[in-house]
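Asks: quick one, structure for this:
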Amino acid sequence: MALIKKFVQLIISSVFCLLSTTLSAHAAHLPIGMNTNEVMQVDASVPFVNLFKMALPFAEADANLTHGSIAYDADGWPQNLHGGQAGTNLLHWLPAGTLPDGQYTVLYDGEGELVYQDDAKLITHTAGKDIIQIAAGADQFFKVVLLIKQSNPENHLRNIRVLLPGGICAHDPFQRVNSASQCDGDYQDFATHYDSILFNPDYLNFMRDFKTLRFMNMSGITRNPVST
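Replies: Sure thing, here's the model as predicted:
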C-alpha cells in the first residue's frame, strides 16, 4: 500500500511539473493584455514623469484645501483667489517605494506662492521654479499636499509641473537613472526634457511585455458624466 501511495504521489508530481512547464512555455507566447489605472493622486502605478497630472483639479479638491470665492481660467487654473486658497492632494497614500525619495523639480508659470505640506518640504525657490524634497513618511506612505497661497490675478500662477528626480539615458527609456554619471554621454534629465519624456520609466518597464494595453480607465471614461 505504501508503494502504491508513493507511486501515485510520483505520478501526480510528474503531471503537475509537466503542466507547469507547458503552461509557462505557453504563457510566454500568449497575447496577454493589461488595464491601465485611472490617473489620480492614489494611483500607485505613477505613469507620468510630471506628477501633477495625477492631482485632482483644484475646483474638485477637498474643502479644507480649496476654499473661498475663487475664479478659474478656461483651463481650470485659479485665476483670482479673492483671499482664499487653492489646494490639491498631489500624492495620497502611495506606498513607500512607489517613488524615489529625493529632490523633485516644480516648475510653474505666472507669479504667486506655492506651499508644500505633509511629506514634502521646500529646499530652494527661484522665480517659476521650486526644488522640493519628497520622502515617504514614518508611516511608510507618500502624502503630499500642494497649496496656492498667493497668486497675481494679472499673471496668475498656472501650468504647474512636478517632475521626478533624475532622468534617463536616451538609449534606454525603460530605466530611470539618478545622474549623468550613469549614462554614456546621452543623459536626459526630466526637469529639462519633460516635454519629450512623458512616461515614468518604471511604468514603461512594467508595461512593455504586455501585448495589449486597455486605456479606458486612464482616459477618464469611468468618471465621464456623458451617457448614451
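Asks: switch to C-alpha atoms for all contacts and neighbour counts from now on
Replies: Noted.
Asks: and Gly33, how close does it get to Met207?
Replies: 9 Å (C-alpha to C-alpha, to the nearest Å).
Asks: so which of these two has more stuff around it?
Replies: Met207 (18 against 13; other C-alpha atoms under 10 Å).
Asks: what are the boundaries of the helices in the protein?
Replies: 2-27, 190-193, 201-207 (DSSP state H).
Asks: take these and write them to TSV, including distance to Phe141.
Replies: TSV is the format used below for these (distance: least, C-alpha to C-alpha, whole Å):
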stretch	distance to Phe141
helix 2-27	34
helix 190-193	23
helix 201-207	18
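Asks: got the buried residues for stretch 168-176?
Replies: Ile168, Cys169, Ala170, Pro173, Phe174, Gln175, Arg176 (16 or more other C-alpha atoms under 10 Å).
Asks: again with stretch 90-108
Replies: Residues 90-96, 99, 102-108 are the ones in stretch 90-108 that count as buried (16+ other C-alpha under 10 Å).
Asks: with stretch 128-142 instead?
Replies: For stretch 128-142, a neighbour-count test (16+ other C-alpha under 10 Å) marks Gly128, Lys129, Asp130, Ile131, Ile132, Gln133, Ile134, Ala135, Ala136, Phe141, Phe142 as buried.
Asks: ends of that stretch, what's the gap?
Replies: Taking C-alpha to C-alpha, stretch 128-142 runs 25 Å from one end to the other.
Asks: how about stretch 69-80?
Replies: Using C-alpha to C-alpha, the end-to-end distance of stretch 69-80 comes out at 9 Å.
Asks: again, but for stretch 159-179
Replies: 26 Å.
Asks: quick one more, to check against the first:
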Amino acid sequence: MSSRLFSLISLLLLFITSLAQAAKFPVGINTNEVMQIDSSVPFLNLFKQALPFDEANGKLTRGNITYDRNGWPNNLNGGQAGTNLIHWLPEGTLPNGNYTVLYEGQGKIAYTDDAKLVSSQPGKDIIHVASGADKFFKVTLIIKQSNPNNYIKNIRVLPPGGICANNPFQRVKDASQCRGNYQAFETHYKQILFNPDYLRF
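Replies: Now for the predicted structure:
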C-alpha cells in the first residue's frame, strides 16, 4: 500500500471518528452575548444576565459600595446596590407570573418597574413580573439593606413553572401538565440550567 493511500485512509478514519465524537457532544453556535437586554434569555436563572452591580454606578448603585471578589456588594456603607435584571425584553420573551428570588445572606431587596413584591421571607422573595403597557419587560433589583457580616449574595431569579422530566425542552405551568415527573424551576434550578424556551428557539 502506498504511503499516499495510507495517509488518505488515515485522514478518512480520523474524520469519521471526529464526526462520531461531535454527535456525542453537540455544540451550539451563533449564540448572542448574555446581558440584561438580550431577548434570547438562555439561562433559567435570570440573574445570570443581569447588569453587574458595579456597572450600574450613579443610577442604580449609589454610595461607597465595596465588593467581594465575585462582584457581590459586601458593604453598602449607607448606599444601595442595584441592577437591571432584565431590560427592554419584548413581551412574550418571558411568561408573566410569580417569579422566585432566592438569595443567601441578610438584608432587604426592592423591585421596581415591571416587578412587584408579593411576599418575602429570609432568603426568598416572590415577585410578580408582567410586561408593561409599553409591551416590554423591565425589572430592576436593588439591594437596600445588607448585613456586612452576612451580606446578600448568590441571587437567583427563577421563572414560574417547570418542566416534565422526560421533556426538558418544554416549559409547563405546573404539575398538572406532567405525568408524575414534574420538576419545578424553584427546586430543580441546579439541574435545569437552561431556559427550555431558549433550547427550542
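Asks: which one of the helices of the first structure lies closest to Gly76 of the first structure?
Replies: helix 190-193 (23.6 Å; C-alpha to C-alpha).
Asks: give me the mean deviation of that closest one from the second structure.
Replies: Helix 190-193 of the first structure, aligned to the second structure and superposed, deviates on average by 0.4 Å (mean C-alpha distance after the TM-score superposition for the first structure).
Asks: quick check: that helix aligns to which part of the second structure?
Replies: Aligned using TM-score structural alignment, helix 190-193 of the first structure spans residues 185-188 in the second structure.
Asks: strands of the second structure, start to end?
Replies: Under the criterion DSSP state E, the second structure contains strands at 66-67, 73-75, 81-90, 97-104, 107-113, 115-121, 124-129, 136-146, 153-158, 162-164, 167-172, 182-184.
Asks: out of these, which is closest to Lys59 of the second structure?
Replies: strand 81-90 (8.2 Å).
Asks: now for the closest one, which elements pack on it?
Replies: Packing partners of strand 81-90 of the second structure (3 or more C-alpha pairs under 8 Å, 6 or more residues apart in numbering; DSSP states H and E): strand 136-146.
Asks: tell me how far the strand it packs on lies from the chain's centre.
Replies: Strand 136-146 of the second structure sits 15 Å away from the centroid of its parent chain (C-alpha atoms, centre = their mean, to the nearest Å).
Asks: now it on the first structure. Mean distance?
Replies: Compared with the first structure after fitting, strand 136-146 of the second structure has a mean deviation of 0.3 Å; criterion: mean C-alpha distance after the TM-score superposition for the first structure.
Asks: tell me, the longest helix anywhere in the second structure lands on which residues of the first structure?
Replies: The longest helix of the second structure (DSSP H) is helix 3-24. Under TM-score structural alignment, there is no match for helix 3-24 of the second structure anywhere in the first structure.
Asks: ok, stretch 81-88 of the second structure next?
Replies: Stretch 81-88 of the second structure maps onto residues 86-93 of the first structure, going by TM-score structural alignment.
Asks: go ahead and flag the most central residue of the first structure.
Replies: Computing the C-alpha centroid of the first structure and ranking residues by C-alpha atoms, centre = their mean puts Val46 first, at 2.4 Å.
Asks: that one maps to what in the second structure?
Replies: Match for Val46 of the first structure (TM-score structural alignment): Val41.
Asks: can you check Ala27 of the first structure too?
Replies: Checking with TM-score structural alignment, Ala27 of the first structure has no match.
Asks: next: Cys17 of the first structure.
Replies: With TM-score structural alignment as the criterion, Cys17 of the first structure matches nothing.
Asks: what of Ser69 of the first structure?
Replies: Per TM-score structural alignment, Ser69 of the first structure is aligned with Asn64.
Asks: now do the same contact list for that match.
Replies: Shown in contact with Asn64 of the second structure (C-alpha atoms under 8 Å, 6 or more residues apart in numbering): Leu76, Asn77, Gly78, Gly79.
Asks: so who does the first one touch?
Replies: By that I understand Leu76 of the second structure. So Leu76 of the second structure contacts Gly63, Asn64, Ile65, Thr66, Gln145, Ser146, Pro148 (C-alpha under 8 Å, 6+ apart).
Asks: which among these end up buried?
Replies: Neighbour-count burial (16+ other C-alpha under 10 Å) applied to the contacts of Leu76 of the second structure gives Ile65, Thr66, Gln145, Ser146, Pro148.
Asks: separation between the second one and Gln80 of the second structure?
Replies: Looking back up the chat, that one is Thr66 of the second structure. For Thr66 of the second structure, the distance to Gln80 of the second structure equals 11 Å [C-alpha to C-alpha].
Asks: what does the last one give?
Replies: Using C-alpha to C-alpha, Pro148 of the second structure is found at 13 Å from Gln80 of the second structure.
Asks: neighbours of Thr112 of the second structure, how many?
Replies: Neighbour count of Thr112 of the second structure, defined by other C-alpha under 10 Å: 14.
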